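> no FASTA, just this:
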């Protein structure tokens, strides 16, 4: 198994996309890229810690390449919005890639170039790190496991992201 870390707005909205990808074994919500050790959700939401809401994807590199994950990442969020995704505003919602080694860093640079070639507006996604990963609190990890816990914001934001995934990567989506 291999891992990848992406920040593209609300971690629940990003998590929902990657949970549907063939070859993805697990997705964990968390925080990365800031200055405070072991931050809480409330601290990250304040925008004062420097952390981004992010996801850590565990995937099978035999069935899914890191480059494929990057392409999915760029299609399912707006990498041209600086420090925001839709109504989520602040550096904690920035578009960022956190490579775990030099190969991922090179792939991330190539992924940004591919994304930029498909857009007129500048891609503002940053490549950051190395940085320490902090898992979000347990209640965030269980968010999508309980039907009654879904909120209206996520229910409005996630379906269009899933439609983009299914339209652009139909052969990569779980049944």
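Received, thanks. Computed from a predicted model, the values in this text were never measured in an experiment. Numbers count the residues shown, from 1 in each chain.

> For the rest of this, base every contact and every neighbour count on C-alpha atoms.
OK.

> Tell me, how many residues neighbour residue 83?
Residue 83 is flanked by 21 other residues according to other C-alpha atoms under 10 Å.

> Run a quick neighbour tally on the nearest residue to it once chain neighbours are set aside.
Sequence neighbours aside, residue 94 is the residue nearest to residue 83 in space, at 4.1 Å (criterion: C-alpha to C-alpha, 6 or more residues apart in numbering). Residue 94: 28 surrounding residues under other C-alpha under 10 Å.

> any idea how far residue 94 is from residue 34?
Residue 94 sits 12 Å away from residue 34, going by C-alpha to C-alpha, to the nearest Å.

> So the residue nearest to residue 83 is in contact with residue 9, correct?
Yes: judged on C-alpha atoms under 8 Å, residue 94 makes contact with residue 9 at a distance of 6.1 Å.

> which residues sit in contact with the residue nearest to residue 83?
By C-alpha atoms under 8 Å, 6 or more residues apart in numbering, residue 94 lies in contact with 7-9, 52, 81-85, 125.

> just residue 26 next, same as before
Counting by C-alpha under 8 Å, 6+ apart, residue 26 has contacts 19, 57-59.

> Any chance of those residues in TSV with neighbour count, secondary structure and distance to residue 43 as columns?
Formatted as TSV, these follow (neighbours: other C-alpha atoms under 10 Å; DSSP: H, G, I helix; E, B strand; the rest coil; distance: C-alpha to C-alpha, whole Å):
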residue	neighbour count	secondary structure	distance to residue 43
19	17	helix	26
57	21	strand	23
58	18	strand	26
59	23	strand	29
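
> what about versus this one:
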């Protein structure tokens, strides 16, 4: 099993997408990349903790290659937007990849390079060492599945889930 920590806007969207993929055994929404110990959602939302909303995606690389996990990341958000994704604005919504070792860093850099062939304009995705990772509050875990009729889920997360289902169909779990 392998785990990648990725940030690309609201963690609800990343969580929703990665949970649909074969070989993904766990997705944990949380906070990393900041200075505050044990931040709350409310504190992170102020943008003053330095943390990004992120997901820790644990997967089996024999079922879904690491490159697919990373290509999905660059497909489901716009890595050219600095400190925002759509209407979600602030450093907590930045595009970032947090590596645990040199091998992960190389994978992340290669994925960013592949993505630059797809996206026009400069990719601003931060690639940084993983510091401490703090799990988000329980109500953020698997938020999309628990709140399918919630406005943000319908307007923002669902289109991303559908985009990945279409683009990566052979890796998507049966509904």
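On my side now, so go ahead. The structure presented is a predicted model; accordingly, all values stated were derived computationally and were not measured.

> Just the closest of the contacts of residue 26 of the first structure to residue 73 of the first structure, please.
Comparing these against residue 73 of the first structure with C-alpha to C-alpha places residue 57 closest, at 11.3 Å.

> Helix or strand: which one has the residue lying closest to the closest one once chain neighbours are set aside?
Counting by C-alpha to C-alpha, 6+ apart, residue 57 of the first structure lies nearest to residue 27, which is 4.6 Å off, once chain neighbours are set aside. Here residue 27 of the first structure, judged by DSSP states H and E, is contained in strand 24-32.

> now for the helix or strand just after that strand, which elements pack on it?
Later in the chain than strand 24-32 of the first structure, the nearest helix or strand by DSSP H and E is helix 41-45. Contact partners of helix 41-45 of the first structure among helices and strands, from 3 or more C-alpha pairs under 8 Å, 6 or more residues apart in numbering; DSSP states H and E: none.

> check the fit of helix 41-45 of the first structure onto the second structure and give the mean distance.
Taking mean C-alpha distance after the TM-score superposition for the first structure, the mean distance separating helix 41-45 of the first structure from the aligned residues in the second structure is 0.4 Å.

> Tell me where the second structure has helices.
Taking DSSP state H as the test, the helices found in the second structure are 11-18, 41-45, 66-76, 102-118, 143-146, 151-152, 158-167.

> Of the ones you listed, which is nearest residue 131 of the second structure?
helix 102-118 (13.8 Å).

> Just the buried residues of the closest one, please?
Applying a neighbour-count criterion of 16 or more other C-alpha atoms under 10 Å, the buried positions in helix 102-118 of the second structure are 104-105, 108-109, 111-112, 115-116.

> Output those as TSV; include the columns distance to residue 98 of the second structure.
Shown next, in TSV, are the buried residues of helix 102-118 of the second structure (distance: C-alpha to C-alpha, whole Å):
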residue	distance to residue 98 of the second structure
104	9
105	8
108	9
109	11
111	13
112	13
115	17
116	19
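
> Which residue of the first structure lies farthest from its centroid?
Within the first structure, residue 148 marks the point farthest from the mean C-alpha position, 23.6 Å out by C-alpha atoms, centre = their mean.

> circling back to that earlier point, identify, out of the helices of the second structure, the most deeply packed stretch.
Stretch with highest mean neighbour count among these: helix 11-18 (a mean of 25; mean count of other C-alpha atoms under 10 Å).

> That one vs helix 158-167, what angle?
Interaxial angle of helix 11-18 of the second structure relative to helix 158-167 (axes from the mean of the first three to the mean of the last three C-alpha atoms, to 10 degrees): 30 degrees.
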